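S.K.: Mind folding the following:
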Amino acid sequence: MLARDPSPVARQEARDDSNCRWAAAPPPIGRRQPSSRRKAAATDSATADLVDWLAENPDTIERIQTVGDVLTGPVIEELDKRFGGSKPREARRRLADHFWCDLLATLAEAIEKFSKTMDQIPEYVTTAIMQSRKTDRRSPLLEPLVGLAVRTAWEPIKSMIQATGIEDLQRTCRILAVLICPAPENHKAVQDGALLPLAKEGMLEISRERLEQVFPAEWVHRLREGLGGA
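M.R.: All right, here's what the predicted structure looks like:
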């Protein structure tokens, strides 16, 4: 909605809010880890950059809407039918625990990894999501449920590759993953699979600097390596 608004006022207000949150969350003293508020403010700054970029690239907004419609339409319908049982709302609530952003970020990585062997992507994505959720100690999900969601989402998304190209589709999935993630600062799959490549691609320097202050040194090294040491 912000990106589609022809007026920049609301976008600037969102950026001002993120700047205020950053200023209100002081840097850690000594060897302490950055606070969760400071991490959230850094990712909010990055999100503001993405929204501004989308405002200048309306074609990508439409692609993001298309992918979002796939998730909220046929994917949810299939999951409700097979796994909703008598309490579909409860099943949906469990999926709200970083599942959708997991799916998008991992799909973006898989598209690059398997660009020549597309049929392997659903199996790879399903396995990767199951492993990452276990590592991050997120609420457990049945593997058949994850597999069904991935396969149902993948078919229409795969058809977009011929129309938009692999790079545009990856960018679409990555941006949507960041925008819908409830807390990118606490979600490693989104940090590595979406935020990092987007930061390399064209995020404002101030946002990159803030991310570097709150994320681990190894993550920062990968970011700077992708920027050619800039």
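
S.K.: going forward, measure contacts between C-alpha atoms and count neighbours the same way
M.R.: OK.

S.K.: could you measure residue 94 against residue 18, distance?
M.R.: Distance of residue 94 to residue 18, computed by CA to CA, to the nearest Å: 29 Å.

S.K.: now the other sequence, so there's something to compare against:
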Amino acid sequence: MAIERTGHAKNCEKAEKPPCACACGGAEHGWQEGLAIAAAPSDSGLRKLVRAADAAWDAAAKEAADSTARRSKPWQQAVNGQRAAIKSFVADVVRWLRRDRNLYSATEEVGQPFRISRDKDPEDPRRRPTPEEKEQFVETHVIPRLRREFGDRHIDTFQKKARNAHFWCELLAQTARALDAFQNRYDQAKQDVVAALTSLDESRPDGWAALLPEQVVIRQAVELVFEHLPRAATGGIAVEDAFRLVWPARVLAVLMCREPRRHPAVLEYCVRPIVDYGTAEIREQVKDRLRQAFPLYWSEPPGGAPGGPA
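M.R.: I've put the predicted structure just below:
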């Protein structure tokens, strides 16, 4: 059995922007804190997110107004303006999760296989997991399984490349795209994700070329994600249930990535459909910020996206 990798940094779980510098390679980056805020009894955490996003947007505007440097594009499209727009969007996604408990539960389930270490026993944090519990964790979690199959040294190297290239949120974004495109054709959806992740084009994040020699690991990572998706679907473990997870996969990718300005797949296959989908109820103020920050994606008012959370 591979050695269980523990000690995932709490600041990674709460991170609001890259880079990720811990052993999760970005797989646990940011999303657990987003879910915790969505599940909290009080909405104080959500209100804090909204205030921070508004402050970031105002600060970006002030920075631009105070600058005497010549700008090649409007301030909203500069780095800080784009980050502030995404920050506002993430706050509205968390608000959506607070309203829609089914979406929250499904997103949490989709996220579980991406965890890298077993939580301590809440009843007795000093109790170490039994060998059987460790084995069960490895069986049901993607990165521990990769460690068992390829060895710690190999996966440590892979994870360093993965966090630089946004690998895990790219995998989620491509999975959401494929599940949406190949309704009820699970194997085709899986192979389409493999094809996307093992190719290089201009839409891939920076650093993707360094991952391409790891095609065997990439293929197995996709295989394991698609193995776990039906288990995460509400109502059973039949593969057709996995197609219910398009929206949770989109939400998880957004919470995990936090920098779609450098990640076209997350922006196109996750952020935009959520903005367009009515039930998400993204505020008009936030939509306006996104239109200003990312005009190539929202130059026109949203026209609607197909489907919705099951």
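
S.K.: picking that back up, higher neighbour count, residue 94 and residue 18 of structure 1?
M.R.: Applying other CA atoms under 10 Å to residue 94 of structure 1 and residue 18 shows that residue 18 carries more neighbours, namely 21 against 14.

S.K.: Please identify the residue in structure 2 that aligns with that one.
M.R.: Using TM-score structural alignment, the partner of residue 18 of structure 1 in structure 2 is residue 53.

S.K.: Its match in helix, strand or coil?
M.R.: Recorded secondary structure, residue 53 of structure 2: helix (DSSP: H, G, I helix; E, B strand; the rest coil).

S.K.: Neighbours of residue 165 of structure 1, how many?
M.R.: Other residues close to residue 165 of structure 1 by other CA under 10 Å number 10.

S.K.: Next one: it from residue 34 of structure 1, what distance?
M.R.: 38 Å.

S.K.: follow-up on the earlier one: and the match of residue 18 of structure 1, what does it touch?
M.R.: Contact analysis of residue 53 of structure 2 by CA atoms under 8 Å, 6 or more residues apart in numbering lists 84-85, 87-88, 91.

S.K.: swap the cut-off to 7 Å and go again
M.R.: For residue 53 of structure 2, the contact set (CA atoms under 7 Å, 6 or more residues apart in numbering) comprises 84, 87-88.

S.K.: Quick one: residues contacting the residue positioned nearest the centre of structure 1.
M.R.: Centroid-nearest residue in structure 1, with CA atoms, centre = their mean: residue 177, separated by 2.2 Å. Neighbouring residues of residue 177 of structure 1 by CA under 7 Å, 6+ apart: 101, 104-105, 190, 194.

S.K.: How many residues are close by the nearest residue to residue 98 of structure 1 once chain neighbours are set aside?
M.R.: Closest residue in space to residue 98 of structure 1, ignoring its immediate chain neighbours: residue 181 at 6.4 Å, by CA to CA, 6 or more residues apart in numbering. By other CA under 10 Å, the residues close to residue 181 of structure 1 number 21.

S.K.: ok, now residue 168 of structure 1?
M.R.: Neighbour count of residue 168 of structure 1, defined by other CA under 10 Å: 15.

S.K.: how close does it sit to residue 59 of structure 1?
M.R.: The gap separating residue 168 of structure 1 from residue 59 of structure 1 is 10 Å, by CA to CA.

S.K.: what kind of secondary structure is residue 297 of structure 2 in?
M.R.: Under three-state DSSP, residue 297 of structure 2 comes out as coil.

S.K.: Aligned counterpart of residue 253 of structure 2 in structure 1, please.
M.R.: Matched to structure 1 by TM-score structural alignment, residue 253 of structure 2 sits across from residue 177.

S.K.: What helix or strand is its match located in?
M.R.: Per DSSP states H and E, residue 177 of structure 1 falls inside helix 166-180.
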